[in-house]
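Engineer: This is the structure alone, sequence omitted:
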């Protein structure tokens, strides 16, 4: 099965809402400017061909912000596996192999569950929606698959993940909340500065991952947030960015070209 590129929110709602309860859906959130997505695009297309029983959807996170916010996408590439309106697995990061492992894991669990379960009464299907009042399927009380206990992340593994995250986009902002819903005034001001200067940027919501939140303080040797990285190099927090812009109004362009 080939990858279906989502072009409208109505198309997304139709494809997800009409999916049979036993069909596994794979969502892939990407952006054209994030370098890790280049490799992920190729891998995702190949996996789609090798797994015809799964429906693979591809979503430009920039063009479809409402869908991205519905699934609380904080970085790209970002993968979501859904079955029977329930999120079974979410994978974020630059390594597509993590997604392949998650897909195999979910398919194996689903196969085992199908062969041993008894028939259950049918239930009404609630299609996914991108309206502001909707909640993502992960917040439903029923859970059809128990995920294996996650292993504790080693300092080395965390450090490698932080390297990947800080290089996930030419300009990466680690903030509290999202650009559309900042959770602190400093993050809100930083987003406003980036937008005023027409800077395209990736972001990571550090409130969603405490390992990243605490680890980045040591990684960048900076105790507070937001934190801004350009080309993988730490630039500073809000005050430093303001000072750099006062010294050089073309600071962002200069840093990107350095």
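Structural biologist: That came through fine. Please read these numbers as outputs of a predicted model, since none were measured by experiment.

Engineer: Going by C-alpha atoms from here, please, whenever you check contacts or count neighbours.
Structural biologist: Fine.

Engineer: Confirm residue 203 sits in a helix?
Structural biologist: No: using DSSP: H, G, I helix; E, B strand; the rest coil, the secondary structure at residue 203 is strand, not a helix.

Engineer: my guess is residue 234 meets residue 219, correct?
Structural biologist: No: with contact defined as CA atoms under 8 Å, residue 234 does not reach residue 219; the gap is 9.5 Å.

Engineer: now the helices: where do they sit in the chain?
Structural biologist: In the chain, the helices defined using DSSP state H lie at 9-17, 36-50, 65-70, 96-116, 155-166, 185-196, 210-220, 238-247, 251-257.

Engineer: now those helices in JSON lines, with distance to residue 88?
Structural biologist: Shown next, in JSON lines, are the helices of the chain (distance: least, CA to CA, whole Å):
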{"stretch": "helix 9-17", "distance to residue 88": "15"}
{"stretch": "helix 36-50", "distance to residue 88": "18"}
{"stretch": "helix 65-70", "distance to residue 88": "16"}
{"stretch": "helix 96-116", "distance to residue 88": "7"}
{"stretch": "helix 155-166", "distance to residue 88": "22"}
{"stretch": "helix 185-196", "distance to residue 88": "31"}
{"stretch": "helix 210-220", "distance to residue 88": "21"}
{"stretch": "helix 238-247", "distance to residue 88": "37"}
{"stretch": "helix 251-257", "distance to residue 88": "38"}
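
Engineer: then this one, side by side with the first:
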């Protein structure tokens, strides 16, 4: 797939939050657009994607000068009080363009200097391990969340063919944990997985977040329905994995390897 990369100067880089991200004062998105183009991504139904006359996953805007903007905005934000940041809410901060553009790392370098009260880093990319040195300087006020929705590559390729392989994500999460950094695996959204998956995760991490289409897409599942995700489950004969009660079944399976306090549901798993 050809991806159009555009460099743009953002008017602002810290954006006030609300709704699902209640508990955070700001979201921080180094890029607009995401080449992982996950079929179920709720951002597909948000204005940033709907009003763009390009297919989601085929374009990325690089926020040029974002670090300088962040440095200025952090000072103002901190003077107002607590600063808690979610990175990122509508893109993956470690998608492939980051290798060359380095916007995410530049932002982290600013945050090491102008420390927020809390920083949540959400990604599905093994590239996140590149910045362990900076994470360690924020160790007491950070959590890294690695999306690992399934352990089945056939399912991953069906729903998120452009996303990194599961094995690479598991290795990255293990490396983060080995450095003593606060981290979790996010089953967000839940995809069909094998009976061995809970133990696989428990061998690496002591905290998992379970999120589904009906609590995590910001509209009670309506955005996901419009994306036709239900039909994808029917096509592979896995309709029992799609519905508002699926997360309850998943929690029961996870209890074979995790204690109740280690399993967090939807919004609580992403709170500061």
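Structural biologist: Nice, thanks for sending it over. Predicted, not measured: the structure shown is a model, and the values here were computed from it.

Engineer: TM-score, when you put one on top of the other?
Structural biologist: For this chain pair, the superposition-based TM-score is 0.29 by TM-score structural alignment, normalised by the length of the first structure; 134 aligned residues with a CA RMSD of 6.4 Å.

Engineer: can I get the helices of the first structure in a markdown table with distance to residue 78 of the first structure and mean neighbour count?
Structural biologist: Listed next are these as a markdown table, based on distance: least, CA to CA, whole Å; neighbours: other CA atoms under 10 Å:
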| stretch | distance to residue 78 of the first structure | mean neighbour count |
| --- | --- | --- |
| helix 9-17 | 16 | 17 |
| helix 36-50 | 9 | 17 |
| helix 65-70 | 10 | 19 |
| helix 96-116 | 9 | 15 |
| helix 155-166 | 12 | 16 |
| helix 185-196 | 21 | 16 |
| helix 210-220 | 16 | 16 |
| helix 238-247 | 27 | 14 |
| helix 251-257 | 24 | 13 |
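
Engineer: follow-up on the earlier one: give the intersection of the neighbour lists for residue 234 and residue 219 of the first structure.
Structural biologist: The overlap between the contact sets of residue 234 of the first structure and residue 219 (CA atoms under 8 Å, 6 or more residues apart in numbering) is empty.

Engineer: Can you tell me the closest non-neighbouring residue to residue 108 of the second structure?
Structural biologist: residue 134 (6.9 Å; CA to CA, 6 or more residues apart in numbering).

Engineer: Now do the contacts for the one you found.
Structural biologist: If you count contacts by CA under 8 Å, 6+ apart, then residue 134 of the second structure has 108-109, 112 around it.

Engineer: And what about it, helix, strand or coil?
Structural biologist: helix.

Engineer: closest to residue 86 of the second structure among the contacts of residue 134 of the second structure?
Structural biologist: Relative to residue 86 of the second structure, the closest of the contacts of residue 134 of the second structure is residue 108; by CA to CA it sits at 12.3 Å.

Engineer: I'd like the distance from that closest one to residue 99 of the second structure, if you could.
Structural biologist: Residue 108 of the second structure sits 14 Å away from residue 99 of the second structure, taking CA to CA, to the nearest Å as the criterion.

Engineer: So which of the two has more stuff around it?
Structural biologist: Neighbour count, other CA atoms under 10 Å: between residue 108 of the second structure and residue 99, residue 108 has more, with 19 against 13.

Engineer: still on that earlier bit, could you point out which of the helices of the first structure sits nearest residue 58 of the first structure?
Structural biologist: helix 36-50 (8.9 Å).

Engineer: Give me the helices and strands touching the closest one, please.
Structural biologist: Other elements packing on helix 36-50 of the first structure under the criterion 3 or more CA pairs under 8 Å, 6 or more residues apart in numbering; DSSP states H and E are strand 54-60, helix 96-116.

Engineer: Now distance to residue 41 of the first structure too, for these, in TSV please.
Structural biologist: Formatted as TSV, these follow (distance: least, CA to CA, whole Å):
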stretch	distance to residue 41 of the first structure
strand 54-60	9
helix 96-116	9
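
Engineer: closest to residue 156 of the first structure out of these?
Structural biologist: helix 96-116 (16.9 Å).

Engineer: Just after the strand or helix carrying residue 230 of the second structure, pick out the following helix or strand.
Structural biologist: Element membership for residue 230 of the second structure (DSSP states H and E) is helix 229-235. Toward the C-terminal end, the helix or strand that comes next after helix 229-235 of the second structure (DSSP H and E) is helix 246-254.
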